[in-house]
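# Can you look at this prediction? I've put the sequence above it.
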Amino acid sequence: MAKPVLFVLNGPNLELLGEREPEIYGSTTLADVEAMCRAEADSAGFELRFHQTNAEHEMIGWLHEARKGAAGIVINPAAFSYAGYPIFDALKMCACPIVEVHISNIHRRDEAWRAHSLMTAAATGMITGLGVHGYALAIRHLAQLAG
């Protein structure tokens, strides 16, 4: 029997985790985040599709793959949060639960525009400000929903 599939999707600049603004995002790399997500997914009995892109069309392609049949989506849209209307539309087409994750607390950032993610209206829930641990919490939540 095939394992249910979870998608963990990461937006622009997240390939620079561990280097980019460590005072905000910490020193954990995206490879570390992927390893943590794989461990969580494995222990919950999920297959994991983990991706990062700086290109909107790639993100939309992965969302189209997940649209039917995925057990859930964890998405850190990063800067797509603020101008990614095509990604928002693709998220709305997904039948599975969606958890939006942000490493920093977007509501406490200096730039007021960061507090208004377009994606939130398409998400089942949001985790913000809990660092990279938000990814593991999102996977645990999706596993509980799949229960």
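Received it, and whenever you're ready, just let me know what you need. Numbers count the residues shown, from 1 in each chain.
# For the rest of this, base every contact and every neighbour count on C-alpha atoms.
Will do.
# mind listing what Ala123 touches?
The contact partners of Ala123, by CA atoms under 8 Å, 6 or more residues apart in numbering, come to 91, 97-100.
# can you tell me how far Asp89 sits from Ser27?
The gap separating Asp89 from Ser27 is 32 Å, by CA to CA, to the nearest Å.
# no, scratch that, I was asking about Ala123
Distance, Ala123 to Ser27, using CA to CA: 27 Å.
# structure B:
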Amino acid sequence: MTRTVFILNGPNLNLLGRREPATYGAETLDDIAGRCRRRADALGLEVDFRQTNAEGTLVDWIHEAGDKAFAAILNAGAYTHTSVAIHDAIRAVALPVIEVHLSNIHNRESFRHVSYIAPVARGIICGLGPVGYELALEALAGQQDNRATD
């Protein structure tokens, strides 16, 4: 049975590589997707990598992941700090989720210090750039579909 991890990316991440490279780095989202696919293959995982600027689409994808994936990696972008809807969607599907951020949200503006995702996430990786996605895949690779263990 294939173990699929949904990797979901939120607003403005489609602009990586040209958006504030001092903060987010020079790699594009396609570069990060390639890293994730290579790492997942080495770990025996399959990834479904997506990006949207729409909050409702992220909610729909979390619902879909609840049916089709054993876990998810979520970089909700700015929705991390504002979206009760995304928080509720994760809670509703009881899917193991690792929250990922390219930058360290805790050494940026104070409004970025609060995450609505964190209370329902299995873990958080921030500030390590694109390698954070790969570390999240490694963390998930050794886990079974253990949604009810938290």
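That came through, no problem. These numbers come from a predicted model, not from an experiment.
# check contacts around the closest residue to Asn14 of the second structure other than its chain neighbours.
Nearest-residue entry for Asn14 of the second structure: Leu29, 6.1 Å, with adjacent residues in sequence omitted and distances by CA to CA, 6 or more residues apart in numbering. By CA under 8 Å, 6+ apart, Leu29 of the second structure lies in contact with 13-17.
# The spatially most central residue of the second structure: what's it in contact with?
The centre of the second structure sits closest to Leu74, judged by CA atoms, centre = their mean, with a distance of 1.7 Å. Taking CA under 8 Å, 6+ apart as the definition of contact, the neighbours of Leu74 of the second structure are 7-9, 97-100.
# Which strand or helix spans it?
Under DSSP states H and E, the secondary-structure element containing Leu74 of the second structure is strand 71-75.
# Onto which residues of the first structure does that strand map?
Under TM-score structural alignment, the match for strand 71-75 of the second structure in the first structure covers residues 72-76.
# mean distance, the matching stretch to its aligned residues in the second structure?
Between stretch 72-76 of the first structure and the corresponding residues of the second structure, superposition yields a mean separation of 0.5 Å, by mean CA distance after the TM-score superposition for the first structure.
# chain center to that stretch, what's the gap?
Computed by CA atoms, centre = their mean, to the nearest Å, the chain-centroid distance of stretch 72-76 of the first structure equals 4 Å.
# and if you look at stretch 45-55 of the second structure?
8 Å.
# now swap in stretch 79-92 of the second structure and tell me
13 Å.
# Stretch 136-144 of the second structure too?
Averaged over its C-alpha atoms, stretch 136-144 of the second structure has a centre that lies 13 Å from its chain's centre (CA atoms, centre = their mean).
# Over to stretch 115-124 of the second structure?
Using CA atoms, centre = their mean, the offset of stretch 115-124 of the second structure from its chain centre is 10 Å.
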